[in-house]
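1. Based on what follows, work out the 3D shape:
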Amino acid sequence: MIGIVNYGAGNIFSLTAALDRIQVTHGMINTVEDFGKYSHIIIPGVGHAGTAMKKLQDTGLVDTILALQKPVLGICVGMQLMTSFSEEGNADMLNLFPVKTLHFDKRIKAKVPHMGWNSVRVENNSPLFTDIPDNSYFYFVHSYFIERDEAIVGATCSYDLDFAAAFQKNNFYGVQFHPEKSGKFGEQLLSNFSRF
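-> Next up is the predicted model:
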């Protein structure tokens, strides 16, 4: 059963609709006590990473998230929250992964934001991508990207430069794209996560 961290920064409807389609039971996490109700946790997110981090801090859920032993998946801004630092708001993040979230604008010539479908290359045998063909397409919409670290990268996407489309360490996972908007492969990824 998946608990969705409800801290006011997520596209909750699209995510719950996708979980309904794959028949995965889910509910909302609003308090520390709610974490105990669920076997898996998703941290969604759209918008501004610095603002999202402040919202997460204001909920009082940060220490509990950092201490979680059950599988945790960050989606889009939810993934960026897991990094050490974001240039969006120049703010410290949860520091679950030793990489930074950086702005495309200063580093590429392509249009920003990176929006639409793009292929990802699976790396390190990421279990998120079980039964998903390599170079499958997923839906992205973001102006900031996460540095690649060979030790933790689960998938790479190219948009004038290579960035981490997914990462993983211990029980924590993140995806920069939106699996809930990525058709059958996105649903497969959510299904894979629900079975960890």
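
2. make it CA atoms for all contacts and neighbour counts henceforth
-> Fine.

3. Against the centre of the protein, work out the most remote residue.
-> residue 109 (25.0 Å; C-alpha atoms, centre = their mean).

4. tell me the contacts of that one?
-> residue 160 (C-alpha atoms under 8 Å, 6 or more residues apart in numbering).

5. Distance check, it against residue 164.
-> Distance check for residue 109 against residue 164: by C-alpha to C-alpha, to the nearest Å, it reads 18 Å.

6. So for the protein, the centremost residue is which one?
-> The chain, centroid-nearest residue using C-alpha atoms, centre = their mean: residue 75 at 2.3 Å.

7. need the contact list for that residue.
-> 42, 43, 44, 45, 174, 175, 176, 177, 178, 179 are the contacts of residue 75 under C-alpha under 8 Å, 6+ apart.

8. this one as well, want them side by side:
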Amino acid sequence: MSQKLLTIIDYGMGNLHSVAKALECVAPNFNIEITNDRARILEADHVVLPGVGAIRDCMAEIRRQKVDEVVVENLASGKPFLGICVGMQALMEHSDENQGVDCLNHFDGRVHRFKSGLVDKHGLPMKVPHMGWNQVRKTSEHPIWHNIASDSHFYFVHSYFVEAHDEYSAGVCNYGTDFAAMIYRDNIFATQFHPEKSADAGLQLLKNFTQWDGTN
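-> Next up is the predicted model:
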């Protein structure tokens, strides 16, 4: 039986190799390939869009390399698609970062910066960026949640958060304010946290993604 193909889109702005290593651990039946080759991305059975850094730079490279067009074609195919961190933010309408950046507009909703002066329940200051482990509460049943308990801990590194419509929400996190930690629609799923850095829960999520057929 031939291996399935999972491509991680390489547009120069992502934690590519750690994502690939994590996927290799949970999906031995897949050929995991980091690539910017349009044909290979469109040929893939599953596609991952990672992202780190400033949204302005990410969106500039996404558009320069025509990744935006590839994403549209992939989404139209119905194949499972996973956005990670800034890869999730890039799917929204607009981000306030870098004086405002228009994104790919696959989800209604915007990306905002955490306010300064946040305090926790003990009155202690909360630093921005939000960095480290935090709980994610399940808000919708979805195959990506299989064998993962609600309120499991995942690893976050971000200063900006997604404000998405409830209809897209699969999981919510709180860091001074509730924000979307997991969103979905049709064959798209995306996480604000880094599943590849999130120990057992993150590996289970990635495994679930590779076993997902793109339907809810």
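
9. where does the TM-score land?
-> Scored against TM-score structural alignment, normalised by the length of structure 1, the superposed chains reach a TM-score of 0.95; 196 aligned residues with a C-alpha RMSD of 1.3 Å.

10. quick one: which of the contacts of residue 75 of structure 1 is most hemmed in?
-> Of all the contacts of residue 75 of structure 1, the highest neighbour tally under other C-alpha atoms under 10 Å goes to residue 174, namely 31 neighbours.

11. For it, pull up the helix or strand it's in.
-> strand 172-175 (DSSP states H and E).

12. equivalent range in structure 2 for the helix or strand just after that strand?
-> Following strand 172-175 of structure 1 in sequence order, the next helix or strand is helix 183-194 (DSSP H and E). Aligned by TM-score structural alignment, helix 183-194 of structure 1 falls on residues 199-210 of structure 2.

13. can you tell me the mean distance of the matching stretch from structure 1 after alignment?
-> Superposing on structure 1 places stretch 199-210 of structure 2 at an average distance of 0.5 Å from its equivalents, by mean C-alpha distance after the TM-score superposition for structure 1.

14. That stretch: which residues count as buried?
-> 201, 202, 203, 204, 205, 206, 207, 208, 209, 210 (16 or more other C-alpha atoms under 10 Å).

15. which of the residues you listed lies closest to residue 26 of structure 2?
-> Top of the list for closeness to residue 26 of structure 2, among the buried residues of stretch 199-210 of structure 2 and by C-alpha to C-alpha, is residue 207 at 5.3 Å.

16. The closest one touches residue 24, doesn't it?
-> No - the pair residue 207 of structure 2 and residue 24 does not pass the contact test of C-alpha atoms under 8 Å, sitting 9.6 Å apart.

17. State which strand of structure 1 is the longest.
-> When structure 1 is parsed with DSSP state E, its longest strand is strand 162-169.

18. Packing partners of that strand?
-> strand 144-146, strand 153-158, strand 172-175 (3 or more C-alpha pairs under 8 Å, 6 or more residues apart in numbering; DSSP states H and E).
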